[in-house]
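Undergrad: coordinates for the following, if possible.
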Amino acid sequence: MLTRRSQVIAGILLLLIVTVEFGGVFMTQVVNGNVETTDFQASFWRAGHAHAGVLTILSLTAVLLADGARVAWGAVGWLARLAIPAAGVLMSTGFFVSALGDGATGPNGFVVILGLGGISLAVGVVSLGLSLLLPRLQLPAT
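TA: Now for the predicted structure:
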């Protein structure tokens, strides 16, 4: 059973899937040639859309795993539940905004957001993994 905090996180994540759907509509326009892009832009935007969807689903899984293992709500528990969704937002945003600009053939300075997303993803999965492996990071059995 999900804690109330995790229910809120999961609810927000499910609503974020609608933004991924809008990204899919945009990507359909790109693939159909209705949006003028360079090959670089199309590939970065495709990667941004894919990362948004995959990391949102991974985030939902992480929340379920954390609550299922009764991971405590300390700093590590919060990271285990929130760093992965943050990575999804950061990475997809990084892919999209670093490819903006007419005729862009390489990333602009916003590409640094991708790195921040990668760090957030690593922090989230390591926090969750350690929380699942180390009983002292879990709530006592009732």
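Undergrad: from here on, just use CA atoms for contacts and neighbour counts.
TA: Will do.
Undergrad: so residue 113 touches residue 91, yeah?
TA: Yes - in this structure, residue 113 is within contact of residue 91 by CA atoms under 8 Å, at 6.6 Å.
Undergrad: the more surrounded of these two?
TA: Taking other CA atoms under 10 Å, residue 113 and residue 91 do not tie; residue 91 has more neighbours (28 against 20).
Undergrad: give me the neighbour count for residue 124.
TA: Residues near residue 124, counting by other CA under 10 Å: 26.
Undergrad: any idea how far it lies from residue 18?
TA: 23 Å (CA to CA, to the nearest Å).
Undergrad: residue 30 too?
TA: In terms of CA to CA, residue 30 sits 19 Å off from residue 18.
Undergrad: and those two? Which one has more around it.
TA: Higher neighbour count among residue 30 and residue 18: residue 30, with 17 against 11, using other CA under 10 Å.
Undergrad: I'd like the structure of this one too, to check against the first:
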Amino acid sequence: MAIQPHTLILFGVLLLSLITVESGGWFLTRVGRGSIPANALQKNFFRAGHAHAAVLLMLSLVILVVLDAAHLPAGYDVVARFGVPVAALLMPAGFFLSVLGKDPQRPNRLLALLWIGAGSLTLGLLTAGVGLIVAGVQAS
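TA: Okay, the predicted model is just below:
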């Protein structure tokens, strides 16, 4: 199975994006030590944002590897290829940005990014999953 050049580029971008997750981990250690003041809501949302970023970026890498072998039609391929990486940006952004400020008591309107990201995740997973099943059935 040959990996396409555009897949290699996206793979590289996603790997470099994991550096931001690493710096997010350092940020969380500072929050945990009390160096950065944060209330309970912020701590929970920061942890959730960090975890979602890492897991979704790794899932994105896995999906990319198999999509080149599936040869999905162009429109489906774009949704399958970018749905999860877009979610990996939007969902953590929703968690982090919705609780910025001094002692917020509830998330702000930027929490909508979380739900837009969840929609992107669902579309990406659905398209990739169905596309891979169809490709497998056609290949057998």
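Undergrad: fetch the TM-score of the aligned pair.
TA: TM-score of the superposed chains, computed with TM-score structural alignment, normalised by the length of the second structure, equals 0.93; 137 aligned residues with a CA RMSD of 1.5 Å.
Undergrad: wait, what's in contact with the residue nearest to the spatial centre of the second structure?
TA: In the second structure, the centroid-proximal residue (CA atoms, centre = their mean) is residue 88; its distance is 1.4 Å. Counting by CA atoms under 8 Å, 6 or more residues apart in numbering, residue 88 of the second structure makes contact with 52-54, 56-57, 117.
Undergrad: among these, which pair sits farthest apart?
TA: 54 and 117 (14.3 Å; CA to CA).
Undergrad: more neighbours, these two?
TA: residue 117 (23 against 20).
Undergrad: now the more buried one. Nearest residue, chain neighbours left out?
TA: If the residues on either side of it in the chain are set aside, residue 117 of the second structure comes closest to residue 87, at 4.2 Å by CA to CA, 6 or more residues apart in numbering.
Undergrad: can you show me the helices along the first structure?
TA: Taking DSSP state H, the helices of the first structure run over residues 4-31, 39-68, 75-97, 112-133.
Undergrad: now distance to residue 106 of the first structure too, for those, in JSON lines please.
TA: Listed next are these as JSON lines, based on distance: least, CA to CA, whole Å:
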{"stretch": "helix 4-31", "distance to residue 106 of the first structure": "18"}
{"stretch": "helix 39-68", "distance to residue 106 of the first structure": "7"}
{"stretch": "helix 75-97", "distance to residue 106 of the first structure": "11"}
{"stretch": "helix 112-133", "distance to residue 106 of the first structure": "13"}
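Undergrad: looking at these, which is buried most?
TA: Counting by mean count of other CA atoms under 10 Å, helix 75-97 has the highest mean neighbour count of the helices of the first structure, with a mean of 23.
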